[in-house]
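A.B. asks: what's the 3D shape of this:
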Amino acid sequence: MLVRKTSIRLGSVLAAAGLSLALFFSAGPALADAGFQNWVASFRATAAKNGVSGATYDRAFRGVTDIDPEVLEKARYQPEFTAPVWDYFDNRVHENSVAVGRQMARKWKPWLDRIEAKFGVDRHILLAIWSMESNYGEILKNDKVMRSVVRSLATLAYADKRRAKFARTQLIAALKILQSGDIDVSHLTGSWAGAMGHTQFIPTSYQAYAVDADGNGRRDIWTSIPDALATAANLLRKNGWQAGKTWGYEVTLPAGRKFPSGSMSLAKWQSIGVTRVNGKGFPHGSDSAELKVPDGRGGPAFLMTKNFSVIKRYNNADKYALAVGLLADEIAGYGGLVQDWKRPFTKLTFEEKQELQQRLSAHGYYDGKFDGKIGQGSRSAIKAFQVQLGLEPDGHPSMEVLSTLRQR
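C.D. replies: Here you go, the predicted structure:
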């Protein structure tokens, strides 16, 4: 969480040492490892100045002898992929994420009752964040995704000029987490950028908000669901979450009218013709709200309230906060969008997307998981299939493509 995707130029880091990027990778591990090991040895003093004991430092770096090349690959190749708005939401708010969210709501109800009572944050928002951040913990089981936080952050601090300052700060925080005894070094795992646990907190955010909800003396967001959900709730509460209020409303806009930018009261928006899609009035009419139309005037429109801004403190992106809100509403049983996103094709259900992947695999176009999530691998497979048939290679996971596959 709270990590921004930016490009990296590792060559600029190595240029200062008179090394080319090609030499760095072609000279073999000995050259790279020697420099990294020297960096680890020198950073020990920096850690000590920030309150990390020598014993903790040595324990953390035991066995960490070289950089993690996959971390650098992920850091270097973070394309600014401008996906259509429907693509982002279709992969996050769907039948499966809603069904599992409702299952988790039942399974963890006693804890959700306590967390909601203590922090005032709607349980469905917490479940939606859990889904968005780790697919309800499923990614924590994936060794290809989860890796040593110490090694990942040390790799970035050593070899990534643009992320070095961030990584050094996060590495110190991670070492302090280890020193506190909340987690042992073998379980101090996270994403390539150091986001940790079920609710994907970077180390400094963990330090600020982590909660021992289950009372075992450790703030364990890796294996304790109560700790992870309470930690997310604590972040939202401390950033101004308004208990008993929503994140926003889907609304209908009167045709042919322009609207002011910025916030107005919900009552004011209603007075100029902006109404809820379900025909009900706005509770708390004096509350301020801002109009958002992420898919243009032809797509769904929303009035976003204070809690929408609070969700953005978790991840400062409108799409993220809106996906959390929409998923939370569906888990709670309030229903989905009335005005759907503008798609140039017929949408598939989650199960139909899995079938699409299975059929593409059977024909030799796709070799990924049948997970219903349409990423670059699925889109490339669809395009290859479309090219073979002489169709426009748009890569869309459409009913048109699935129907054609069913006929083959």
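A.B. asks: when you work out contacts or count neighbours from here on, use the C-alpha atoms and nothing else.
C.D. replies: OK.
A.B. asks: chain center to stretch 132-142, what's the gap?
C.D. replies: Taking C-alpha atoms, centre = their mean, to the nearest Å, the mean C-alpha location of stretch 132-142 is offset from the chain mean by 10 Å.
A.B. asks: which residues sit against that stretch?
C.D. replies: 1, 92, 97, 101, 127, 130-131, 145-146, 197-200, 324 (C-alpha atoms under 8 Å, 6 or more residues apart in numbering).
A.B. asks: now render these as a markdown table, adding secondary structure and distance to residue 118.
C.D. replies: Formatted as a markdown table, those follow (DSSP: H, G, I helix; E, B strand; the rest coil; distance: C-alpha to C-alpha, whole Å):
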| residue | secondary structure | distance to residue 118 |
| --- | --- | --- |
| 1 | coil | 23 |
| 92 | coil | 28 |
| 97 | helix | 26 |
| 101 | helix | 21 |
| 127 | helix | 16 |
| 130 | helix | 18 |
| 131 | helix | 22 |
| 145 | coil | 33 |
| 146 | coil | 31 |
| 197 | coil | 22 |
| 198 | coil | 20 |
| 199 | coil | 18 |
| 200 | coil | 21 |
| 324 | helix | 21 |
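A.B. asks: and this one, so I can compare the two:
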Amino acid sequence: MFVRKTAKRFAGAVAAAGLSLALFLSASPASADAAFQRWVAGFRSTAMESGISGATFDRAFRNVRDIDPEVLEKARYQPEFTAPVWDYFDNRVHEQAVATGRAMARQWKPWLDRIEHRFGVDRNILLAIWSMESNYGETLKNDKVMRNVVRSLATLAYGDQQRSKYARTQLIAALRILQTGDIDESHLMGSWAGAMGHTQFIPTSYQRYAVDIEGSGKRDIWNSVPDALATAANLLAKNGWQSGRTWGYEVTLPATGKFPNRALPLAKWQGLGITRARGKPFRDGSEMAELKVLDGRNGPAFLMTKNFSVLKRYNSSDKYALAVGLLADEIAGYGGLVRDWNRPFTKLSFVEKQELQQRLSSHGYYQGKFDGKIGEASRNAIMAFQARAGMEQDGHPSMEVLSLLRRQ
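C.D. replies: All right, here's what the predicted structure looks like:
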């Protein structure tokens, strides 16, 4: 989550992080390790002043001998998201995520019933968050992604000037989690920036919102799906989630006209010529909403209600909150967008994107997983194939590229 700090919140530290990394890499391993160990020794006193016992600190750092260079690399390269809007949604709101979400809804129905009753948060929203944050827990099984949270945060606190204050605060919070016994040090795993568990909470947010709904005596968002989903629901509920209300509506704009950049009652938006995309009436004309158009006037448009703002307390990005809302609606069976995102190519289905990766691999262009997610490795492979085929090298996962690969 990055309440869960978002990548956007973390952008802008390239110079500071780059300098820190360069200084570390320029030193010999022995001297660099010694300097880090001196920092750890000094931070021990800070932790104890914050109520962390010496035994807890020593246990947490028992196997932390040096920094994690990959954490500094990831921190160094965190630009604001500049890819086309369709790229963000295509990799998050797709038929595989919907199908898995529906399967998880059936599998975890008794717990979802309890969580929804207790917190008043729509189960489909929780399933969508679970998908967005950890691919329904699959990410937690990836040793290349999951890291020792204590080592990661100590690395940032020691080696990244821009994130040092954040990392020190989160590190103390992580040590408190160990001290309370919710998880042991060998299982305190998370992302490079310390986000943890099925629903990716940073340590301070875990402390504030974590829930032991299973009654095990431990708030275990790493191994307990019910605890993780209840924790996400608790965050949303405590930040003002309105039970029984939607996050917003896809709408159709009139051909001409300008609209105010502020919230208005839905009835007033309707008076300005804005209607629901599928023609249904708004549920409550007095409900306040804000117009959002992420892909220009020719792309999909939305009227966002209070619950959209609550989703942004989980992650402050409009794209993130909208992706959660759209995925939740599809899991619930409400259907996808009426007006799709603007793309300069013919879109592939999720299965077709997996086929694209497989065919690129068979021709020697791609070495990654056939996961249907088009990231940097997939785009580079597509461009390499396009270059050889004499096509424009745009890296788009298009039907045009797949059709040519099928003929090879």
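A.B. asks: can you give me the strands for the first structure?
C.D. replies: Applying DSSP state E to the first structure gives strands spanning 147-148, 189-190, 248-252, 263-265, 275-276, 288-292, 301-304.
A.B. asks: show me what the fourth one is packed up against.
C.D. replies: With contacts defined as 3 or more C-alpha pairs under 8 Å, 6 or more residues apart in numbering; DSSP states H and E, the packing partners of strand 263-265 of the first structure are strand 288-292.
A.B. asks: average offset between the strand it packs on and the second structure?
C.D. replies: Its aligned residues in the second structure lie a mean 0.4 Å from strand 288-292 of the first structure after superposition (mean C-alpha distance after the TM-score superposition for the first structure).
A.B. asks: which residues touch the closest residue to residue 374 of the first structure other than its chain neighbours?
C.D. replies: Of all residues beyond its chain neighbours, the one nearest residue 374 of the first structure is residue 91 (6.6 Å), with distances taken as C-alpha to C-alpha, 6 or more residues apart in numbering. For residue 91 of the first structure, the contacting residues are 372-374, by C-alpha under 8 Å, 6+ apart.
A.B. asks: picking that back up, turn the contacts of stretch 132-142 of the first structure into JSON lines, columns for distance to residue 348 of the first structure and neighbour count.
C.D. replies: Output for these, formatted as JSON lines (distance: C-alpha to C-alpha, whole Å; neighbours: other C-alpha atoms under 10 Å):
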{"residue": "1", "distance to residue 348 of the first structure": "29", "neighbour count": "18"}
{"residue": "92", "distance to residue 348 of the first structure": "14", "neighbour count": "21"}
{"residue": "97", "distance to residue 348 of the first structure": "15", "neighbour count": "22"}
{"residue": "101", "distance to residue 348 of the first structure": "20", "neighbour count": "25"}
{"residue": "127", "distance to residue 348 of the first structure": "24", "neighbour count": "29"}
{"residue": "130", "distance to residue 348 of the first structure": "24", "neighbour count": "23"}
{"residue": "131", "distance to residue 348 of the first structure": "20", "neighbour count": "24"}
{"residue": "145", "distance to residue 348 of the first structure": "27", "neighbour count": "12"}
{"residue": "146", "distance to residue 348 of the first structure": "30", "neighbour count": "19"}
{"residue": "197", "distance to residue 348 of the first structure": "31", "neighbour count": "29"}
{"residue": "198", "distance to residue 348 of the first structure": "28", "neighbour count": "29"}
{"residue": "199", "distance to residue 348 of the first structure": "29", "neighbour count": "29"}
{"residue": "200", "distance to residue 348 of the first structure": "29", "neighbour count": "27"}
{"residue": "324", "distance to residue 348 of the first structure": "21", "neighbour count": "27"}
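A.B. asks: circling back to that earlier point, would you mind finding the most buried of the strands of the first structure?
C.D. replies: strand 189-190 (a mean of 25; mean count of other C-alpha atoms under 10 Å).
A.B. asks: average offset between that strand and the second structure?
C.D. replies: Mean deviation for strand 189-190 of the first structure: 0.3 Å (mean C-alpha distance after the TM-score superposition for the first structure).
A.B. asks: and residue 283 of the first structure, how many neighbours does it have?
C.D. replies: Neighbour count for residue 283 of the first structure, taken as other C-alpha atoms under 10 Å: 11.
A.B. asks: that one -> the second structure?
C.D. replies: Aligned counterpart of residue 283 of the first structure in the second structure: residue 283 (TM-score structural alignment).
A.B. asks: next: residue 199 of the first structure.
C.D. replies: Using TM-score structural alignment, residue 199 of the first structure lines up with residue 199 in the second structure.
A.B. asks: contacting residues for its match?
C.D. replies: Here residue 199 of the second structure is in contact with 1, 129-130, 133-134, 221, 228-229, 232 (C-alpha under 8 Å, 6+ apart).
A.B. asks: just to revisit the earlier point, return the member of the contacts of stretch 132-142 of the first structure nearest to residue 11 of the first structure.
C.D. replies: residue 145 (25.3 Å; C-alpha to C-alpha).
A.B. asks: right, I'll call it a day here.
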